[in-house]
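>>> Got a sequence here, can you model it:
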Amino acid sequence: MGKYFKIGVLLFFLSIAYFGFTNYPKLELISGFSSKNVASAHFIDKRSKKDIEKNDNDFDVISWASSQINEAEQSATATVLGLKKRKAIYREGLGATLINDNFDVTKPYEIPKRTKSNNSLPFPYGDLEPKDTFFSNVDYTKLNQAVANAFDAEGYNDKKTRSILVIYKDKIIAEKYVEGFTKHSLILGWSMTKSVTGTLFGILQKQGRFDIYKPAPIVEWQSDNRKNITTNDLLHMNSGLEWEEQYDKICDATKMLFEAEDMSWSQLIKPAIFKPNTHWNYSSGTTNLLSGILRKQFKTHQEYLDFWYSALIDKIGMHSMIVETDMVGNYVGSSYAWATTRDWSKLGLLYLHKGNWNGEQLFDPSWAKYVSTPTNTSEGRYGAQFWLNAGGKYPSAPKNMYYCSGFQGQKIFILPSQDMIIVRMGLTDDHQFDFDGLLKGIVGSVKKN
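Prediction:
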């Protein structure tokens, strides 16, 4: 008995040692994710720490972290078993930022100037409630069933959908929220933010202020083979630059989001390992590099901060949206935009109408075709900061559908042939949630006129 007990104790301590050896390097990333997510969800969407930890930070190794909120200094901290303490601070107008020990919290900072349209129009072009509209070609029973099926039945928690919004011919025909969320709830879009960032280049191009087909304006690349990389290559994730994006391990993407002071620098310093336009590779670092390129188009930091809102976000009435910044003031264009479900839908509507927002042309109609045309070597999966169905990922949806997509299943589906936008926000992606079934049910409920 004593012999087996000793062996058991030895195996126990060996397992503890192995666990520590393999996971200790990840602890800083875990506590970083937790503190950042708690700070953002609490101070932006006013949710409680208990709710955030139970519903947002309860997956994989992130659940190991314990968080605390400091209301007075508007911050959140997190540790893993008391180790690797990380802190995120909230600043009005800039959202929550994960900081390090070198960050000066007393340093003055600029915030974006916001403008709010003041009109008496209903959604989507104004702030009034949408008018009730009945379409004779819509099977509302089938539609509502498809939407209801996207949510968990009582006693279950596997689909984890938070909201569904369906817009047909500019009218809301279905809208549903899980308990605890409403049309006023701000939800993190994660990588749907990439589509916001990409759109700004379309706006600059229409204004004659930027040419995406010229070599990217990056001084550090001019003395090596990266000098031939164009902004067009970057928008298509086809630059040939080295990058690893895999969130279950320490990689380029996780180090950027949870350690870097200047996230635009993370991709900039990487070498080219392929020729441009020969190797598609999804990279959040590339989008944050694009955010850095945008910053250099303006004389002042204030102009850069304002442009995102004045040229796009507030221009189309996405007044709830806030895009968060890194430690040096760059918008984290890869990942950190928050907005209500209705406001997220407006980005889709802008593309459905090929850049025309209630009579004003924000980008050329050709830009919508540009972002929805498959990138070379992506096998029909990707365009320019938008995902595509050209390769048939969702067989029940039309091939010309394209969409914004974010971590844990944030989606804005743009269906030009159906004159339809479908938004789904939640906490589960394709491996857990049946997006094809959702699309099949909604699209199948509307007969073409």
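>>> going forward, measure contacts and count neighbours with C-alpha atoms only.
Will do.
>>> what sits against Gly426?
Counting by CA atoms under 8 Å, 6 or more residues apart in numbering, Gly426 makes contact with Lys160, Thr161, Arg162, Ser163, Gln408, Gly409, Gln410.
>>> what's the last one in contact with, if anything?
Residues touching Gln410, when contacts are defined by CA under 8 Å, 6+ apart, comprise Gly189, Trp190, Met192, Cys404, Val423, Arg424, Met425, Gly426, Leu427, Asp429.
>>> Now the two most distant members of those.
Spatial extent of these (CA to CA) is set by the pair Cys404 and Leu427 at 15.5 Å.
>>> Compare the two and say which is more crowded by neighbours.
Legend: neighbour count by other CA atoms under 10 Å for Cys404 and Leu427, higher for Cys404 (25 against 19).
>>> now the other sequence, so there's something to compare against:
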Amino acid sequence: MKPTYFYILILGLLFGFSCSSEDDSTSNEPEPEAVYFPPINSDNWETTSISELNWNENELQPLLDFLEEKNSKSFIILHNGKIVQEHYFNGHQNSTLWYWASAGKTLTTAVAGIAQEHGLIDINNKVSDYLGTGWTSASMEKENLITCEHLLSMTSGLDDTLGDDVSASNLQYVADAGNRWAYHNVYVKLQDIVAEASNTTWNNYFNTNLRDKIGMTGNWIDIGSLSVYASTTRSMARFGLLSYANGKWEDLQILNENYLAQATNTSQDINLAYGYLWWLNGKSTYHLPQSQVEFLGQLIPNAPSDMYAALGKNDQKIYVVPSKKLVIVRMGQSADDDNFALSNFDNELWLKINALIN
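Modelled structure (predicted):
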């Protein structure tokens, strides 16, 4: 019997060694490529090529021709943080500042999240906790229903037909907060909330806690009662990259990952294609500004279903596509004389992008 035990022992050792070797080979597989971040204090930015990514180079020129024809000023594609394509059109240069329009709403989303992480605000609290009562013309009972989250999700219940003026007299009650989705510039009250809670100005808090930490340039420009952000195209791409990297810049977690996940997923049950001031693709229905109509289908059918986007007037755009490791920025004038942030241009553009990347 002893030889039998000996053979069993030898077989066991051989089998164990074999398993161990397989485990070792598995552990030696290359790790996924880390996200690249450009330096904070430099405009140097690593690149990768279309050929390295095995994209269809023959489709690049048709994409660029389309962008130029459609009044674009600039266009950048990042793959895992590195620049694949960067182009400027119609007299625009890489150092030229251009406005983000409503695409800049997502900057307010980010800063509100940072302020919450700092313990300065809680988005579940009433707006009146920070601004006092009387910031709308609604009754105190109805005003006190409105939380900071309602501003982020466009569900304040305030009248969206009275223009950009967000003074109290123009913020009139239409429905209880949370019961009606309406695209409304009342979101800018979040900037007042952050300024009040941080005991500084919105600009100072934004610059210190977001802009400067990721190497952005640019400034807020007052237009009437609203502030609009203007920057270089690369600065817009830096913010898109921060969002793609789940709120992290190199080893620094600037924006809470769970908060960003909330911001880039459906925020309420009325407009499924809207998060916290981010537009979401891949949902079964969507609503558009100045309308209470529910439309069937995806927001941008040609775009990947996991894409989320910052969209601004005259087709200012940041597209973030985690599944494709992409951040895409387009700045310019209106592509088709359609002033709203979302138009058929998005779908046409994605048809061209798909031809390039697939």
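>>> related to what we said a few turns ago, next step: the contacts of Gln410 of the first structure restricted to strands.
Counted as lying in strands by DSSP state E, out of those, are Cys404, Val423, Arg424, Met425, Gly426.
>>> any idea what the third one aligns with in the second structure?
Matched across to the second structure, Arg424 of the first structure falls on Arg330, judged by TM-score structural alignment.
>>> Starting from Phe345 of the second structure, give me the distance back to that match.
11 Å (CA to CA, to the nearest Å).
>>> Comparing those two, which shows the higher neighbour count?
Ranked by neighbour count (other CA under 10 Å), Arg330 of the second structure and Phe345 place Arg330 first, with 24 against 18.
>>> That one against Lys317, yeah?
Yes - Arg330 of the second structure is within contact range of Lys317, at 5.1 Å (criterion: CA atoms under 8 Å).
>>> what's the counterpart of Phe363 of the first structure in the second structure?
Per TM-score structural alignment, Phe363 of the first structure is aligned with Leu255.
>>> could the contacts of Gly426 of the first structure go into JSON lines alongside distance to Leu235 of the first structure and secondary structure?
Putting these into JSON lines (distance: CA to CA, whole Å; DSSP: H, G, I helix; E, B strand; the rest coil) gives the following:
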{"residue": "Lys160", "distance to Leu235 of the first structure": "31", "secondary structure": "coil"}
{"residue": "Thr161", "distance to Leu235 of the first structure": "30", "secondary structure": "strand"}
{"residue": "Arg162", "distance to Leu235 of the first structure": "30", "secondary structure": "strand"}
{"residue": "Ser163", "distance to Leu235 of the first structure": "29", "secondary structure": "strand"}
{"residue": "Gln408", "distance to Leu235 of the first structure": "23", "secondary structure": "coil"}
{"residue": "Gly409", "distance to Leu235 of the first structure": "22", "secondary structure": "coil"}
{"residue": "Gln410", "distance to Leu235 of the first structure": "20", "secondary structure": "strand"}
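>>> tell me which of the residues you listed is nearest to Leu83 of the first structure?
Proximity of those to Leu83 of the first structure (CA to CA) peaks at Gln408, which lies at 27.0 Å.
>>> contacting residues for that closest one?
Gly426, Leu427, Thr428, Asp429.
>>> With Met318 of the first structure instead?
Listed by CA under 8 Å, 6+ apart, the contact partners of Met318 of the first structure are Ala339, Asp343, Trp344, Lys346.
>>> Trace the host helix or strand of Lys87 of the first structure over to the second structure and give me the residue numbers.
Taking DSSP states H and E as the criterion, Lys87 of the first structure maps to strand 83-91. Per TM-score structural alignment, strand 83-91 of the first structure has no counterpart in the second structure.
>>> After that strand, which helix or strand is next?
Where DSSP H and E defines the elements, the next helix or strand beyond strand 83-91 of the first structure is strand 95-99.
>>> hang on, the earlier thing: excluding chain neighbours, what is closest to the match of Arg424 of the first structure?
Phe75 (4.7 Å; CA to CA, 6 or more residues apart in numbering).
>>> Cross-check the contact I'm expecting between that neighbour and Tyr319.
No - contact criterion CA under 8 Å: Phe75 of the second structure and Tyr319 do not qualify, at 11.3 Å.
>>> joint contacts of these two?
Residues touching both Phe75 of the second structure and Tyr319 by CA under 8 Å, 6+ apart: Ile328, Val329.
>>> before we move on, back to that, how many residues are close by the residue nearest to Arg330 of the second structure?
By other CA under 10 Å, the residues close to Phe75 of the second structure number 22.
>>> Identify the residues contacting the equivalent of it over in the first structure.
The alignment partner of Phe75 of the second structure in the first structure, by TM-score structural alignment, is Ile164. Contacts for Ile164 of the first structure (CA under 8 Å, 6+ apart) come out as Val147, Ala150, Ala174, Glu175, Lys176, Tyr177, Thr341, Ile422, Val423, Arg424, Met425.
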